[in-house]
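Novice: sharing a model that was predicted from the sequence below.
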Amino acid sequence: MTADALGGNEITSVFIVSLGNPPPHHQSRHSAGHILLKALQSHLEFPAFKKSKQFANGLISAGQAADNVDIALWQCPGSMNDSGASVAKAYRQFASSSSQGISDDQWPTLVVLYDEMELTPGLLKVSPGSSSAKGHNGLKSVHQSLNSAGLMGRLTSKNGKFLKVGFGIGRPHGGTRRKEDVANFVLGQLPESELEQLQGCAEELMDMLEEAITT
C-alpha cells in the first residue's frame, strides 16, 4: 500500500477489525480473521497488540503504512455471534480520534476480516461490507449493530468505505450443511497447510485493500 496510490497528501484512515472466538478457539477456522490480523501486524511491523478499554476492550495496534495512511488493527474481544456492538463502538471511537475525524466529507474506511465457508480454502476475497452475510452470524451481528448505531448509511455512501475480507475455509466433508457438522467444522483447528497460507498472505491482502479503497 503506497502513499501515492491512496490519495497524494490527503490523510487516509483505515480501521481493520477481525472477527473470531476467544480461547480455546483462537486457532480454529472460525478465528481465521484473528490470525490474519496478527499476520498484518507482523507484516506492517506495528507495535504489539494491547487491550484497550477505550476500544471496547479489544486488542489494538496502530501505525502508519505510509506518510498519509493511518491504520489501526483491532481484534474483537467477544464471541463471533455477538461481535457487532463491540465493532460499532470501536469503529466510532477510531473515527472520532483519527486524523480524518468524523465529518460529512469523509469517514474512515472500515474493513472486517472473517472466515468464509463459501470460498475455496486458502483464498482471499474482498467484497462490499454491506453485501449479504450468507448466513455468517458474525457479519449479521456487525450489520445489525452498524444499522442500529446509524453508521451503515455513512459507510456505504460516497463519503465512506465498508469492506469485508473473507478467508476461504471451505465446507465440511461432503459439503454438508447440517448445523452440528458445520459448528464442529468451524470450531476445529485450521489444517497446518491452511494456517501457514493464512499467516503468509498479509502482503497480498494489503495489495487487495489498496485497490479496493482507491476505486
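Specialist: In hand now; what should we look at? Residues are numbered from 1 along each chain as shown.
Novice: C-alpha only now, for contacts and for neighbours.
Specialist: Fine.
Novice: could you find the closest non-adjacent residue to Val69?
Specialist: Using C-alpha to C-alpha, 6 or more residues apart in numbering and skipping residues adjacent in sequence, the residue nearest Val69 is Thr12, 4.8 Å away.
Novice: buried residues, the helix or strand in which Gln93 is found. List them.
Specialist: Gln93 belongs to helix 84-97 when assigned by DSSP states H and E. Under the neighbour-count criterion of 16 or more other C-alpha atoms under 10 Å, helix 84-97 has 84-95 buried.
Novice: helices or strands up against it?
Specialist: The helices and strands touching helix 84-97, judged by 3 or more C-alpha pairs under 8 Å, 6 or more residues apart in numbering; DSSP states H and E, are strand 12-18, helix 137-148.
Novice: hmm, who's touching the following helix or strand past that helix?
Specialist: Next along the chain after helix 84-97, taking DSSP H and E as the criterion, comes strand 109-116. Here strand 109-116 makes contact (C-alpha atoms under 8 Å, 6 or more residues apart in numbering) with 13-20, 29-34, 36-37, 91, 129, 155, 160-170, 213.
Novice: tell me where the chain has strands.
Specialist: Assigned by DSSP state E, the strands in the chain fall at 12-18, 50-52, 58-66, 69-75, 109-116, 124-128, 162-168.
Novice: the shortest one packs against which elements?
Specialist: In terms of contacts (3+ C-alpha pairs under 8 Å, 6+ apart), strand 50-52 is packed against strand 58-66.
Novice: the strand it packs on packs against which elements?
Specialist: Strand 58-66 sits against strand 50-52, strand 69-75, with contacts defined as 3+ C-alpha pairs under 8 Å, 6+ apart.
Novice: structure two is appended below for comparative analysis:
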Amino acid sequence: MSLETLIFFSVGNPGPATRHSTGHIMLRYLQDYFDLRELTKKAQYSITKTSNNGIILVKSNSYMNESNKALKQFLDGERIKLNESSVLVILYDDFENNLGKVKISTFKKNESHNGIKSIQNLISSKYNTATVYKLGIGIGPKPHKASKDTMSSWVLSKFNAEEAKVLEDTSFDLLTDYMDEIIERDGEIGDCNKFNAHMTKITSP
C-alpha cells in the first residue's frame, strides 16, 4: 500500500474538556505539533490539514454516541474515499488502559466504548474494506468495581493537574511516536499486538 492520506479522527462530547474528550485533547496537540492552522468548523465536524492533504485532523462535534454521524458527514463533505491509499485512525479515551499508555487496535466484536461502537457500525455497513484503527489514549485506572453511574461520572470528570501533565508529557509523546511509525511503515501496521510490543520496546526508557 502506498499511503497518501492519514486521517486522525477524534471523538468526545462537546463542551468542557473531560476524560471523555481525551481524543480531542490529543488532536489539539497534533495540530500544534504539525503547526497547522486552526480547525475550521463545519456543522458536525471540524477540520484542518497539511498543504498536500497527506495528514488530515478531524474533530467530531457530535456527542459520543453519535460519532458515526460526524464521521459520515466528514467523509461525504470532503469527498474522502477510504481506499487502499488511506488510513483512518480514531483517537479516543481508553478506560481499559492506564494514563500514560497508548494502544492501537482494530475493532473487536463487542465494543464497550459508545463512540467506537457507533463508528464500528458505520464502517461495517458502508466502508467495510477500509483500513481503520482505533488508537486508545489511556485514562485509567478506572474506578474499582464501578457501577454504570460511577463510570459515567468518572469519564465526565476533569483531569487534575498531575494527570494533565502526564497526558501532555507522556501520552502525547507516545502518540507522535506511533504516528511516525505508521507513516514510516506506509500505513501497513500488520498485527496490532506485535506493533504495540514493538512500540513498547523502542519507547521504553
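Specialist: Yep, that arrived. No experiment lies behind these values; they were computed from the predicted model shown.
Novice: superpose the two chains and report the TM-score.
Specialist: Once superposed, the chains reach a TM-score of 0.79 (TM-score structural alignment, normalised by the length of structure 2), with 184 aligned residues with a C-alpha RMSD of 2.3 Å.
Novice: returning to that earlier point: just the helices and strands packed on strand 58-66 of structure 1: most buried one?
Specialist: strand 69-75 (a mean of 24; mean count of other C-alpha atoms under 10 Å).
Novice: now the angle from it to strand 58-66?
Specialist: Counting by axes from the mean of the first three to the mean of the last three C-alpha atoms, to 10 degrees, strand 69-75 of structure 1 lies at 160 degrees to strand 58-66.
Novice: so how far is Ser147 of structure 2 from the residue sitting nearest the centre point of structure 2?
Specialist: For structure 2, Leu91 is the residue whose C-alpha lies nearest the centre (C-alpha atoms, centre = their mean; 0.6 Å). In this view, Leu91 of structure 2 and Ser147 of structure 2 are 25 Å apart by C-alpha to C-alpha, to the nearest Å.
Novice: and if you look at Val102 of structure 2?
Specialist: Going from Val102 of structure 2 to Ser147 of structure 2 by C-alpha to C-alpha gives 25 Å.
Novice: among these two, which residue is more densely surrounded?
Specialist: Val102 (24 against 10; other C-alpha atoms under 10 Å).
Novice: for that one, which non-adjacent residue is spatially closest?
Specialist: With C-alpha to C-alpha, 6+ apart as the criterion, Val102 of structure 2 has its nearest non-adjacent residue at 4.9 Å, and that residue is Ile137.
Novice: again, but for Leu122 of structure 2
Specialist: Excluding its sequence neighbours, the residue lying closest to Leu122 of structure 2 (C-alpha to C-alpha, 6+ apart) is Asn68, at 6.0 Å.
Novice: in structure 1, what residue corresponds to that neighbour?
Specialist: By TM-score structural alignment, Asn68 of structure 2 lines up with Gly84 in structure 1.
Novice: next up, the contacts around its match.
Specialist: Applying C-alpha under 8 Å, 6+ apart to Gly84 of structure 1 gives the contacts 138-146.
Novice: now with 10 Å?
Specialist: By C-alpha atoms under 10 Å, 6 or more residues apart in numbering, the contact list for Gly84 of structure 1 reads 19, 76, 78, 90, 137-148.
Novice: cool, and Ile47 of structure 2?
Specialist: So Ile47 of structure 2 contacts 9, 37-41, 56-60, 74, 78 (C-alpha under 10 Å, 6+ apart).
Novice: mind doing that once more with 6 Å?
Specialist: Neighbouring residues of Ile47 of structure 2 by C-alpha atoms under 6 Å, 6 or more residues apart in numbering: 39-40, 57-58.
Novice: would you mind finding the match for it in structure 1?
Specialist: Ile47 of structure 2 maps onto Ile60 in structure 1, by TM-score structural alignment.
Novice: also Ile25 of structure 2?
Specialist: The alignment partner of Ile25 of structure 2 in structure 1, by TM-score structural alignment, is Ile35.
Novice: brilliant, that's me finished.
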